[in-house]
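Visitor: Need coordinates for the below:
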Amino acid sequence: MKEEYILTVYSENHIGLLTRITNVFTRRKTNIDSLTVSESALQGVFKFTIVVHCTDAMAKKLVSQIEKQIDVLKAFYHTNDEMIFQEIALYKVPIEPIYESDKIEQIVRRAGARILEITKDYVVIEKTGHKEDTQALFEELNEFKVMQFIRSGRVALMRDPIERLSEFLKERDAFLTSLD
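Guide: I've put the predicted structure just below:
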């Protein structure tokens, strides 16, 4: 049965790695729903956060194939329950409806969003939350003809207090030291 998985990939920062990683998904005919790349808490290590809908077996295969890529230190897959995650969305709405009523202000307050910028032509609103939350706000604001809308990729942390990559690196270093 297909469900949503969050794959986390740790690597060094090398040119072309993103292409090689996304090719793994192409070969497996699996669509990437969300992709975010940033530095991790470990110096020199970058973290890819990739969201996919697939079976458990496919998530395992994807992680296995990604780990074969040169420059990938380690990859993991998680269910949503194992992770804390958020996305950010920005909405550009025309200014006229704000002058005519306080309905947009009420929607923004109720959604826990905030206004980032107000100009003579538009207002930019920011909402952080899960995809369902940011989509629901879009649908409410679209009554006022949203001019632009963008949602980021997912950012996620493991609920487990032990950082799996750190443990993996310690084990790897201990193994390499034992070979000397």
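
Visitor: rest of the way, CA atoms for contacts and neighbours
Guide: OK.

Visitor: Helix or strand: which one has Leu169?
Guide: Here Leu169, judged by DSSP states H and E, is contained in helix 164-179.

Visitor: What are the buried residues along that helix?
Guide: Within helix 164-179, the residues that count as buried by 16 or more other CA atoms under 10 Å are Leu165.

Visitor: Following up with a second sequence; could you model it the same way so I can compare the two?
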Amino acid sequence: MEKKWFTMSVYSENNVGLLNRISGIFLKRHINIESLNVSKSEIDNVSKFTIVVHTTDKWVKNIVGQIEKQIEVIKAFYHTDDETIYQESALFKIASDLLFDERQIQNIIKESNSQIVTVARDFFVLAKSGRRHEIDEMYEELKPFGIMQFVRSGRIAVSKEEMQISAMLKEFQHQ
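Guide: Got it, this is the predicted structure:
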């Protein structure tokens, strides 16, 4: 079976220990979590885990089924990259003198649609949002100049199709 990129959306109550149990489900199957983000969702008092994995259709269905067995989990979904709109963010810390002395740095900033977040005496920080490959490209362009620090967020994503989670919860609340 062919491996693909999947973005999983897990809606849950915000309880201690759930992240550990969810990561254990991947560990048991030797599937690496490529990206993980947990945030508040569009529903009051419900958290959303956004998990990115590279696996097969069979395994992602199996994992979603196992995740949904967790008591705090309300519903879990999975989507291919074509079925989602997604972004990542990154920060690059670079030596300040390069901003003024290296014309190429200015070109990279302009062409990558990144932003200068702060400038200090010894460094400046660039912020870049986009697809993973866009951040990777910017990293490779800046690498020869020396990156003092680099950090990247987990993927944030919304599905192109309507998620039925809100309707499900309204129905549940009226019972």
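
Visitor: Next one: the spatially most central residue of structure 2 from Leu99 of structure 2, what distance?
Guide: Nearest to the geometric centre of structure 2 sits Arg155, at 1.3 Å (CA atoms, centre = their mean). Shown here: Arg155 of structure 2 relative to Leu99 of structure 2, a distance of 29 Å by CA to CA, to the nearest Å.

Visitor: Over to Ser9 of structure 2?
Guide: Taking CA to CA, one finds Ser9 of structure 2 at 39 Å from Leu99 of structure 2.

Visitor: higher neighbour count, these two?
Guide: More crowded of Ser9 of structure 2 and Leu99, by other CA atoms under 10 Å: Ser9, with 25 against 16.

Visitor: wait, is the more buried one part of a strand?
Guide: Yes - checked against DSSP: H, G, I helix; E, B strand; the rest coil, Ser9 of structure 2 lies within a strand.

Visitor: My read is that it contacts Ser47, right?
Guide: No - between Ser9 of structure 2 and Ser47 there is no contact under CA atoms under 8 Å: 10.0 Å.

Visitor: Identify the residue nearest Met83 of structure 1 in space, chain neighbours excluded?
Guide: By the measure of CA to CA, 6 or more residues apart in numbering, the closest residue to Met83 of structure 1 outside its immediate chain neighbours is Met158, 4.5 Å from it.

Visitor: got a list of what the one you found touches?
Guide: 82-84 (CA atoms under 8 Å, 6 or more residues apart in numbering).

Visitor: Run these past structure 2 and keep the common ones.
Guide: Retained in structure 2 by both residues aligned by TM-score structural alignment, their matches' CA atoms under 8 Å are the following of those: 82-84.
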